[in-house]
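Pasting the sequence and the predicted coordinates here, then a few questions.
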Amino acid sequence: MSITAKQTTNRFSLVPRGLDIWVWLALAIALFAFIPVFTVFKLSWSNNAEIWQHLLSTVFWVYVKNTLVLCIGVALFTTLIGTGAAWLVTRFNFPLKSLLVWALLLPLAVPSYILAFVITDQLEYAGFVQKSLRAIFGWQTARDYWFPEIRSIQGAIAVLSLVLYPYVYLLARAAFVEQAAQLFEMSRCLGKSQTQSFFKVALPLARPAIVVGVTLALMETINEYGTVEFFAVPTLTAGIFDVWLNMSSLSAAAQIALMLVSFSILLLGLERYSRHAGKFYKLTGQSPAMFAEPLTGAKAYAACLLCLLPICLGFLLPVGVLSHYAIRSLDAGLEQYLASAWNSFSLAVMAALLTSCLGLLLAYGVRLSKSSQMRSIAEAATLGYALPGAVLAVGILYPLGLFDNWVDRLMQAWFDYPTGLLLTGTGGALVLAYSLRFIALSYRTLDASLSKITPEMDDASRILGSRSGKTLWRIHLPLIRPSLLTAILLVFVDTMKELPITLILRPFNFNTLSTQVWDLASLEQLEQSSLAALTILLAGIIPVIIMSRNISSSQSRT
C-alpha cells in the first residue's frame, strides 16, 4: 500500500505544471504589467541633445540636488522618529502607552499633500500661529520677528517625515518585539548601560527591519509630487511634469523617469543586500518577550510627550483643522464634492477588484509553477509600485495612444468610421494605471497567504479529480478570504489618495477627491476643499486599522 501511494504521489509531482493554463495566464499578466517599464525604456532612446543641453545648464542639477537632500532628510527623520517611538513603546511602560502603540500609525492615513496644505495654512504669515504671535507680542509686520519659511525643502522634509515615519515604526517595533529578552539582559549583566545595550544589541538586531522601513519611505518620497510642487521644491518627479508639459518632450521626460526607475531599483537592491548582510537567527524555538521597564516621574511624561508629538502634528492637526473648515463650509460646493466623491469611489472600487483579481491570478500561477524563474518574473511585474506615479503615467499613455491610433486606422480602412481615442483620456485608462501601480499590494498580500496553505492540499485535490480552477475556487479562496479582503481594501484606499497618475490621465473636466483637493488648495481655497480632504483622510484609516489588528494578533502570539 505504501509503495502504491508513493507511486501515485510521484506521478502527480511529474505533471508538467509549467503548461498549466493558470501559469500561462500569470505569465501574461506579468508581461502586461511590465509594459510601462518597457515603454519608458523605449522612449528614453530618443535624441534630445538640445533639451538636455538646456536642462544641464539650468535646472537639472537643482532637480538632482533637491531629490537627494529630500531623500537624506526624510531617511534621517523617519529613522529617528520611527525607531525612537518603537523602542519607547516596546521597552518601557508609561502613561497612555496602550493607546500610543497603535495611534503612532495614524499619520500614515494622511496623504502628504493634504498635510502640506494644512500646515501651510496654519503656519504661513496669515495663518493662526503667526497671527497669534503678533497679537501676543505686539509685532506689526514680518520684519519685527523671525519665522521659518514653510514653503521650502525643509518644510517638505518635515511634512514627508511626519506621514512616512510609521513605515519605520511598524517594522522596527515588530523587530523589537521579536527580540529575545535574554540577549538584552545579558548585555546589562555585562555592565552595559540602557543606552549602550540599545546601540550594541537591540539596534543591530533590528537594523534589517529598519532599513526596509526607510526604503519604503524613500520610495514614497521619490514618488511624491503634490507636496514638493506645493512647496515649490523642484525635484526629478516635478521635472518630469515640467519637461513633458512645458517643453513638450515626452521622450526627455521618459529619460528623467528612467533615472528615477534606476534610483528605485538601486534602493531595492540596497535593501535586499542589507537584509542578506544582516541576518540574525533565533537560537531557541520560543523566547520571552522584551521586558517593559516602568518609567516614573519626569521620564514617564517625557516619553509620553515624545510619542504624542508626531501624532498631534501628523494626524490630530489635519483632522481638527479640516473638520473645523468642513463644518463651516458644509453647504459650499456640495454638488462638486458629491460628483468628485462618486468618481473617486467608482474608480477605486473598479481598480481594487481588477487589481485583486490580477494579483490572485499572478500569485496562483506562481504557486502552481513552483519555479524560481516564474517567481522572478512575478516580482518584476510588481515593479510598478516602485515607479513614481508620473513615470507610470508616461509609460501607460504612450502605448494607449498607439493602440487607439491603430484601432482608428483599422476602422477607417475597413468601415470608413473613425473611432478617435478609445482609451486615452478615459476612466478605463485610469483604472488600468491604478491596477498596474498597485498590483504589488495585492500580489504580495495574496502570495503570502497562499504560501501558508500546505502543498499537500493541492495534491489531494488533484488526486480526487479536481482541476486547478476548481481547487482555487473550493479550497484556496475560502482559506485566503481575509487576505483577499485586505488586498481589496488596501488598493481601494491607495487609489483614493493617488494624485500624479490622476492628474495626468484623467478625462477632460473630470475630478476625483484628490484632484479637487489639489486644484482648490493650490488656489489657497483650503476651506472649500476641506470636506474632500477629510474624506480621503478618513478612508486612509482603513489600512491603519488592519495593521493595528495585525500588531495586536502578533503580540498575542508572542
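Happy to help now that I have it.

from here on, contacts and neighbour counts on C-alpha atoms
OK.

Name the residue closest to the centre of the protein, please.
With distances taken as Cα atoms, centre = their mean, the chain has E220 as the residue nearest its mean C-alpha position (6.0 Å).

What strand or helix carries it?
Using DSSP states H and E, E220 sits in helix 203-223.

what residues does the helix or strand that comes right after that helix touch?
As assigned by DSSP H and E, the chain's next helix or strand after helix 203-223 is helix 226-230. Residues external to helix 226-230 that are found in contact with it (Cα atoms under 8 Å, 6 or more residues apart in numbering): 112-113, 116, 151, 153, 156, 234-235, 238, 499-500, 518, 522.

Can you say which of the residues you listed are buried?
112-113, 116, 151, 153, 156, 234-235, 238, 499-500, 518 (16 or more other Cα atoms under 10 Å).

Just the strands from this structure, written as ranges.
With DSSP state E applied, the chain shows strands at 92-93, 293-294, listed in chain order.

Pick the most buried one from the ones you listed.
Each of the strands of the chain was given a mean neighbour count from mean count of other Cα atoms under 10 Å, and the largest, a mean of 18, is that of strand 92-93.

Next up, a structure to set beside the first:
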Amino acid sequence: MNNRFKALPQISATAVSLTTALISFIILLPVAALIHQSIVEYLPFSQHVIDDTFSGIVDTVLSDYISNSLLVVSGSLIFACIFAIAPAWWCAHYEFKGRMYLQWLMIFPLAIPAYISAYIYTDMLDYAGPIQSSLRLVFQWQGPQDYWFPDIRNIWGASLMLGLALYPYIFLLLRNAFEQRSQSLTQAAQLMGASERKIFWTIHLPIARPALAIGCTLVAMESLADYGTVQLFAISTLTTAIYDSWLVYGSLSSAAKISCLTLLFVLTLIGLEKNSRKKQQNFDSRSAKPFPKVYANKTKTAFIWLFCSTVIALGFAIPLITLISYCIDYWVENINGDILTHSKSTFILAAIAASIACLLALLLNSQQRFNPSKSNQAKLSLSSLGYAIPGTVLAIGILIPFTQLDIWLNTFIRSLGYEKVGLIFSGTTFALILAFVIRFSAISNGNIQAAYKQMPPNLDDASTLLKAGRLKTFRKIHLPIMTPAIVSAFLLVFIEVVKELPASLLLRPFNFETLATYVYQFASDEQLEHAASGALLIIVVSLLPILLLSRSQKMH
C-alpha cells in the first residue's frame, strides 16, 4: 500500500504535500494569532502599549465570567443528561409501539437554535405573557404581589434552553452504546439475582460511560461557545466577555486573552474526553452476542411516551408552533424583501463554505490514502481541530491577522501614491467564509474519512496493476464510491453555516446579514415575531440532515 503510485511525477506529489501543509498552517493561524496577541505587549523590545483593559477585567468581573460559564456548562449537562439518558435506554432496551418514530423524534430539537427557544419561552412565561395572564384571570390575582412565578431569565433558565437544544448529542451516542451491550454480562447478573434497575446502574451505564463522556463533552463545548442564549438572558460568560472586549471596550488584546482562557477550558474538556475514550477499549462488547429487546407493557409504554413527548414538546413542538403563529399573526412583517435578500446571501455563503470544506477534506484524505504517513495524518487531525474552537474565539483569531494584513496593504498602496483600498480581508465575506471552513472542516473530514475507511484497499491495488495514476484512480474509483458521503458532508456543513451565530456577528461586513444574525437582532430587540419566517427557514433547513439520518436508521 505504501509503495503505490511511485511512477507519478515527483513534482505532483510535492505540490499536493505543500498544499496540505499550507491548509494546516491556515487552520492553525487563528490560534497562533491569539497567543501572539496575548503576550506580544509583554515581550522585551515590544513597541505595543500595555492594555490596562484586561487588568481591569481581572480585578473586577473575570471571576464572574468564569463562574457563570462553569454554571451554564454544568447546568446544561445536568438537563441534557436528564432528557437523554433514560430515553436512550428505553429506546435501546425495550420494544414498544412507535419506538422507531419516537427515537428519531427525539433528535428533532437539534434543529431549534437555543436562542430562539430562549426568546419564545421568555415571552411565553413573562408577566404579560399568555401563561401568567391566564393564571391571573383564573385565580383573580391583581398583580405580581399576589403570587409567585419562576423567572426563567437566569443561569438555570439558560441551562434549560441549552439542555433542550443539545441533549440529542448524548441521546444518539448513548442509544448506540446501549444497543451494543453484552447479553452474557446481563445474563450473569440476572443469575446472581440482580434487579433490572441494579443491572442498569452497575453494568450497562458504566459500559456506556465513554459514550456518555463524549456526548457530555460535545454538550459542554457547545454550551461554553453559546452566545445568543446567554446574551438574551443577560448572563456574563467568557463568550460574552470576548464579544464585549472587542466591540464595547475596543480592546483586541483583552479579547485575545479571554479567548485563550476559553481555549484552555476547551482543551481540558477534550483531554477528559480522550481519556474516557481510551478506557472504552476495556469495555468493548461489540463482539459479544447482542441482547434482544424486552417488550414493554402498556403502563411502561405510556410512561415512556409521556416523558419523551414532554421533552419533544418543550424542545421542538412548542417553539415551532409559536413561530408558525408569529408568521400568521405578523405575516406582513414576515413576508418582505429582507428575508429573501438575507436568505439568498446566507445560502450562497453556506454553499461556498461547504464546497471549500469538502474539497479540502477530499484533498487531505486522498493524500493520506495514497501516501499513508504520520505527517499526513497529523495534517488531517489538525484540519479537524477547528470544530473545538468556539465561534467567538475563532472570529477574534481571524480578525487579528486580517486586520494587520489590511493595515499593511493599505499602507503599501498609499506609498505607491494610490487611494486606500479599504478592508479587503477583515471587512468582506472572505473572513466569514474562512471562519466557517476552519470551524466546520471537521464535519466534512469525518464523512470523507469514514467513506475512505469503508473502501477496500484492493481497489487501489487493481488500479495500480492497470497503471492508472492518482488522478484517474481518484476520478474513476474513489469519487463515484464517495459521492453519498460528499453530498452528506456538503449538507451538514451547509446547515451548520446557516445556523452559526457568534462568528457571523463578529465577522460579517457592514450592511450584511446572515439568517442567523438577522433573526438574532430581532430576538435581542424582543421582536422575534417580525423575523419568525427567518427562524422557521433555519429550522426547516436544519431538519434536512435529521430526516436523512432518521431514514438511514429506519432502513438499518
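Received it, and whenever you're ready, just let me know what you need. The model shown is predicted, which means the values in this text are computed figures rather than measured ones.

TM-score them against each other, please.
Scored against TM-score structural alignment, normalised by the length of structure 2, the superposed chains reach a TM-score of 0.93; 545 aligned residues with a Cα RMSD of 2.1 Å.

so which of the strands of structure 1 gets nearest A341 of structure 1?
When those are compared for distance to A341 of structure 1 using Cα to Cα, the nearest one is strand 92-93, at 42.6 Å.

who are the neighbours in contact with the residue mapped onto the residue nearest to the centre of structure 1 from structure 2?
With TM-score structural alignment as the matching criterion, the partner of E220 of structure 1 in structure 2 is E222. If you count contacts by Cα under 8 Å, 6+ apart, E222 of structure 2 has them with 166, 390.

same check, this time on the one 5 residues further on
Neighbouring residues of Y227 of structure 2 by Cα under 8 Å, 6+ apart: 239-240, 501-502.

need the helices for the stretch 351-500 of structure 2, in chain order.
Defined through DSSP state H, counting those that start in this stretch, the helices belonging to the stretch 351-500 of structure 2, from first to last, are 374-383, 391-415, 429-453, 457-465, 470-473, 479-499.

and those helices, which is most packed in?
Scoring the helices of the stretch 351-500 of structure 2 by mean count of other Cα under 10 Å, the most buried comes out as helix 429-453, with a mean of 22.

In structure 1, which residues correspond to that one?
For helix 429-453 of structure 2, the matching stretch in structure 1 spans residues 427-451, with TM-score structural alignment as the criterion.

picking up where we left off before, out of the strands of structure 1, flag the one nearest G401 of structure 1.
G401 of structure 1 lies closest, by Cα to Cα, to one member of the strands of structure 1: strand 92-93, at 57.8 Å.

quick one: that closest one to structure 2 mean distance?
Comparison of strand 92-93 of structure 1 with structure 2 after fitting gives an average deviation of 2.6 Å (mean Cα distance after the TM-score superposition for structure 1).

Structure 2: matching residues for that strand?
Counterpart in structure 2 of strand 92-93 of structure 1, with TM-score structural alignment as the criterion, is residues 94-95.

I'd like to know how far the aligned partner of H324 of structure 1 in structure 2 sits from I120 of structure 2.
H324 of structure 1 is assigned S325 in structure 2 as its aligned equivalent, the criterion being TM-score structural alignment. From S325 of structure 2 over to I120 of structure 2 the distance is 12 Å, taken as Cα to Cα, to the nearest Å.

And for S276 of structure 2?
The value you get for S276 of structure 2 to I120 of structure 2, if Cα to Cα is used, is 37 Å.

Looking at the two, which one has more neighbours?
Neighbours were counted for S276 of structure 2 and for I120 using other Cα atoms under 10 Å; I120 has more, 21 against 17.

on that earlier part again, among the helices of the stretch 351-500 of structure 2, single out whichever gets nearest to L536 of structure 2.
In this view, those are compared for proximity to L536 of structure 2 by Cα to Cα, and helix 479-499 is the closest at 11.7 Å.

so that closest one aligns onto which residues of structure 1?
Correspondence between helix 479-499 of structure 2 and structure 1 is established over residues 477-497, with TM-score structural alignment as the criterion.

Please compute how far the matching stretch lies from its chain's middle.
Averaging C-alpha coordinates over stretch 477-497 of structure 1 and over its chain gives two centres that are 14 Å apart (Cα atoms, centre = their mean, to the nearest Å).

Same check on stretch 476-490 of structure 2?
When distances are taken as Cα atoms, centre = their mean, stretch 476-490 of structure 2 is centred 23 Å away from the chain's centroid.

Ok, stretch 273-288 of structure 1 next?
Mean-position distance between stretch 273-288 of structure 1 and its chain equals 26 Å (Cα atoms, centre = their mean).

Ends of that stretch, what's the gap?
Separation of the first and last residues of stretch 273-288 of structure 1 by Cα to Cα is 30 Å.

tell me which residues of that stretch are tucked away?
In terms of neighbour count (16+ other Cα under 10 Å), stretch 273-288 of structure 1 has its buried residues at 274-275.

hang on, E529 of structure 2 packs against I328?
No. Using Cα atoms under 8 Å as the test, E529 of structure 2 is too far from I328 to be in contact (9.7 Å).

The two: who's more crowded?
For E529 of structure 2 against I328, the residue with the higher neighbour count under other Cα under 10 Å is E529, and the figures read 25 against 14.

What is the neighbour count of the nearest residue to C307 of structure 1 once chain neighbours are set aside?
In space, not counting the residues next to it along the chain, C307 of structure 1 is nearest to A85; the distance is 5.9 Å by Cα to Cα, 6 or more residues apart in numbering. Here the number of neighbours of A85 of structure 1 (other Cα under 10 Å) works out to 27.

Next up, the contacts around A85 of structure 1.
169, 306-307.

now, among the residues you listed, which is nearest to I551 of structure 1?
Once Cα to Cα is applied, the member of those that ends up nearest I551 of structure 1 is Y169, at 11.6 Å.

Need the counterpart of the closest one in structure 2.
Aligned against structure 2 by TM-score structural alignment, Y169 of structure 1 finds its counterpart in F171.
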